[in-house]
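**Q** Sharing a model prediction with you, sequence too.
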Amino acid sequence: MELNEDVVTDVLKRLRRAQGQVGGVIQMIEDGRDCKDVVTQLAAVSRALDRAGFKIIASGLTQCVREAGEGSPQAEADREQLEKLFLALA
C-alpha cells in the first residue's frame, strides 16, 4: 500500500507531535510532576497515535477498494485485513 503525499504529511505531523509529547511525559516523570498531569499527557499521546493509525487505515481502505475494484476477492481480503488493523487500534 502506498499512501498519497497529503496523508503521509499529515501522519508524519501527528507522529512528530506524539514524539514531542512522549518526551514531555518522560521529563514530567523525571521532574516528579503530579500523576494527574502525567496521565493527561499520556492520554494525549495515545490519541495522537490513534489518529495517525486511523488516518493510515482509512487511506489504505480507500486505495485498496479503488485499485482492486469493489466486490473483487482481493478488495474483500484487503478490507478484512484493514478491519483487523482498525480493531487493533480501537
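**A** Received the coordinates, thanks.
**Q** Please make it C-alpha for all contacts and neighbour counts, starting now.
**A** Fine.
**Q** Going by contacts, tell me the helices and strands next to the host helix or strand of residue 44.
**A** When elements are assigned from DSSP states H and E, residue 44 belongs to helix 35-68. Helices and strands touching helix 35-68, by 3 or more Cα pairs under 8 Å, 6 or more residues apart in numbering; DSSP states H and E, are helix 5-30, helix 73-89.
**Q** here's the one I want to compare it with:
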Amino acid sequence: MDLDPTDMKPVLNRLRRAQGQLTAVIRMIDEGQDCTSVVTQLAAVSSALDRAGFAIIASTLEKCVKQDDPELDKAQLEKLFLSLA
C-alpha cells in the first residue's frame, strides 16, 4: 500500500487508541463488569476503527478526486465520505 506517512500518522494514532480501548474491553469482560459499560466501550472501539478505515480510504481517494476538484482537502473528503455511512 502506497500511503503518505504524514497522512497515516493520525490514522496510526487512532488505531493505537482503539487498541488500548480494545484491551480495556477485554479486561472489563475478564473482570465481569456490567454489560452497559462493556458495550459502550466496544462501540467506541468500533467507531475508532471505522474512522481509521475511512481516513485511509479518504487518503487514497484524494489523489483521484483532486483531479476533479483540486480545492478539496482531506478533511472535506473524509467528511464527504463519512456522510455515506
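**A** Received, thanks. Computed from a predicted structure; not experimentally measured.
**Q** circling back to that earlier point, right, so of the helices and strands packed on helix 35-68 of the first structure, which gets closest to residue 52 of the first structure?
**A** Smallest distance to residue 52 of the first structure across these (Cα to Cα): 5.1 Å, for helix 5-30.
**Q** Nearest residue to the residue nearest the centre of the first structure in space, please, no chain neighbours.
**A** Geometric centre of the first structure, nearest residue: residue 53, 1.8 Å, by Cα atoms, centre = their mean. Distance criterion Cα to Cα, 6 or more residues apart in numbering; nearest residue to residue 53 of the first structure, sequence neighbours excluded, is residue 89 at 7.3 Å.
**Q** and that neighbour, how many neighbours?
**A** 13 (other Cα atoms under 10 Å).
**Q** Contact partners for it?
**A** 50, 53, 54 (Cα atoms under 8 Å, 6 or more residues apart in numbering).
**Q** now these in JSON lines, with distance to residue 85 of the first structure?
**A** Formatted as JSON lines, the contacts of residue 89 of the first structure follow (distance: Cα to Cα, whole Å):
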{"residue": "50", "distance to residue 85 of the first structure": "11"}
{"residue": "53", "distance to residue 85 of the first structure": "9"}
{"residue": "54", "distance to residue 85 of the first structure": "9"}
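**Q** What is the nearest of those residues to residue 44 of the first structure?
**A** Among the contacts of residue 89 of the first structure, residue 50 lies closest to residue 44 of the first structure (Cα to Cα), at 9.8 Å.
**Q** separation between the closest residue to that closest one other than its chain neighbours and residue 80 of the first structure?
**A** Leaving aside its sequence neighbours, residue 50 of the first structure sits nearest to residue 89 (Cα to Cα, 6+ apart; 6.4 Å). Residue 89 of the first structure sits 15 Å away from residue 80 of the first structure, going by Cα to Cα, to the nearest Å.
**Q** same deal with residue 7 of the first structure?
**A** For residue 7 of the first structure, the distance to residue 80 of the first structure - Cα to Cα - is 21 Å.
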